[in-house]
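1. Provided below for reference: sequence and predicted model.
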Amino acid sequence: MRVAIIYHSGYGHTERQAIAVRQGVEEVDGAEALFLRVEDAERRWSDLDTADAIIFGTPTYCGGVSARFKAFAEASSNAVMRHAGWQDKLAAGFTNSGSHAGDKLGTLVQLAMFAAQHGMHWINLALPPANNSATGSEHDLNRLGFWLGAGAQSNVDASADVTPPEADLATARHLGRRVAQTAQQFARGAAKACYTLPGNGQ
């Protein structure tokens, strides 16, 4: 089971989030993470064709994906879309910005639309919003309250050594585990379908 993680990081904060996603994937038995910056991914289209799932990551700049990630997305239209190489793969996304909200939802929507253009199946975060009550905490998973993917917040005057905070990294690990586990479920379902064709006695 191979899960690719493709990301762009301008200052290292989103890369730290991407590493946490990879850790989550690798916590699932039988799952292998293919970890690629967008620059490297553009030279490895055939490797991406072998992935069962692809998780996309980018910082949120000006309310959307970074220009470098957008260049990768546009390059995929010629390299992948014409032969439907990613069709029916699973997809998910994560993003980071300096503000708690920071228009990150706009970025996640762009990532989900990009996946849809390739015919992929989008996997959501599957965590309730947290840190939204008197008993909530900045240490809760999904403390920023996103549904569509994993969001992280990094103070603009702090280095990637100290931010995003652990709660956001734990949320990213959750996303990696969820995608890997869902990919395994899809694979088991596909294998079972092969043994339940009409006339085989099943």
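-> All right, it came through fine.

2. C-alpha only now, for contacts and for neighbours.
-> Fine.

3. please point out which parts of the strand or helix carrying Gln181 sit buried.
-> Following DSSP states H and E, the helix or strand that holds Gln181 is helix 166-194. Residues 166-181, 183-184 are the ones in helix 166-194 that count as buried (16 or more other C-alpha atoms under 10 Å).

4. who does that helix touch, helix- and strand-wise?
-> For helix 166-194, the elements it packs on are helix 13-26, strand 53-59, strand 90-97, strand 150-153, judged by 3 or more C-alpha pairs under 8 Å, 6 or more residues apart in numbering; DSSP states H and E.

5. repeat that with 10 Å
-> Applying 3 or more C-alpha pairs under 10 Å, 6 or more residues apart in numbering; DSSP states H and E, we find helix 166-194 packed against strand 2-7, helix 13-26, strand 32-37, strand 53-59, strand 90-97, strand 150-153.

6. please compare the first structure with the one that follows:
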Amino acid sequence: MSKIVVVFHSGYGHTQRLAEAVAKGAGADLVAIDAEGSLPEAAWASLNAADAIIMGSPTYMGTVSWQFKKFADASSKAWFTQAWKDKVFAGFTNSASLNGDKLATLHALFTLAMQHGGVWVGTGMLPANTKAAQRDDINVLGSFAGAMAQTPADASPDEIPAGDLETARLFGQRVAEVTERFKR
């Protein structure tokens, strides 16, 4: 069994809800980046020991939150020793707008993974892009690079569309499956 860690920042609870769905699908441990952008030492040890790291951040102003960026910058300690080289990586995000420049956030997560020498896993899901598609369908936002969700700015974390949560769960499951194959 692979050891998978979901490391995320959540400003209002929406990204945490997605992280929980991803972790459920992946059988992963959750590591939350706090409001100051910090992690306890035990969390760093967990990331270093992981076979796969799934990263999550809300999309704020077209990229990751400043708290996630602080974590990314602090990960340079692992970069110097190549501690995360050849790990499996993946990422997810949420924003209030249908587009909201979420792809820019996924690109930031992808770039971080590549700088660490990681192997990136996308969703592997076809989009729900027909006239019959409904908001609660799987991958209705049509993302291939990582899981995306959209929650209106005035909606609570409990109001994330069921399809986005299921997309996140299935995404976590895919990362776990790829990680197992990669470990062989």
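-> Yes, it's here. The structure presented is a predicted model; accordingly, all values stated were derived computationally and were not measured.

7. assign a three-state SS to the residue mapped onto Ala126 of the first structure from the second structure, would you?
-> Using TM-score structural alignment, the equivalent of Ala126 of the first structure in the second structure is Gly124. The assignment at Gly124 of the second structure comes out as coil when based on DSSP: H, G, I helix; E, B strand; the rest coil.

8. spatially nearest residue to Gly124 of the second structure (excluding sequence neighbours)?
-> Counting by C-alpha to C-alpha, 6 or more residues apart in numbering, Gly124 of the second structure lies nearest to Phe144, which is 6.4 Å off, once chain neighbours are set aside.

9. check contacts around the equivalent of that neighbour over in the first structure.
-> In the superposition onto the first structure, Phe144 of the second structure corresponds to Trp147 when matched by TM-score structural alignment. For Trp147 of the first structure, the residues meeting the contact criterion (C-alpha atoms under 10 Å, 6 or more residues apart in numbering) are Leu105, Leu108, Asn124, Leu125, Ala126, Leu127, Pro128, Pro129.

10. try it again with 8 Å
-> Trp147 of the first structure is in contact with Asn124, Leu125, Ala126, Leu127, Pro128, Pro129, counting by C-alpha atoms under 8 Å, 6 or more residues apart in numbering.

11. pretty sure it sits in a helix.
-> No - judged by three-state DSSP, Trp147 of the first structure forms no part of a helix; its state is coil.

12. now it: how far from Ala130 of the first structure?
-> Note on Trp147 of the first structure: its distance to Ala130 of the first structure, by C-alpha to C-alpha, to the nearest Å, is 11 Å.

13. before we move on, back to that, could you dump the helices and strands packed on helix 166-194 of the first structure to TSV with distance to Ala79 of the first structure?
-> What follows is those, written out as TSV (distance: least, C-alpha to C-alpha, whole Å):
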stretch	distance to Ala79 of the first structure
strand 2-7	15
helix 13-26	24
strand 32-37	17
strand 53-59	16
strand 90-97	18
strand 150-153	27
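
14. right, I'll leave it there.
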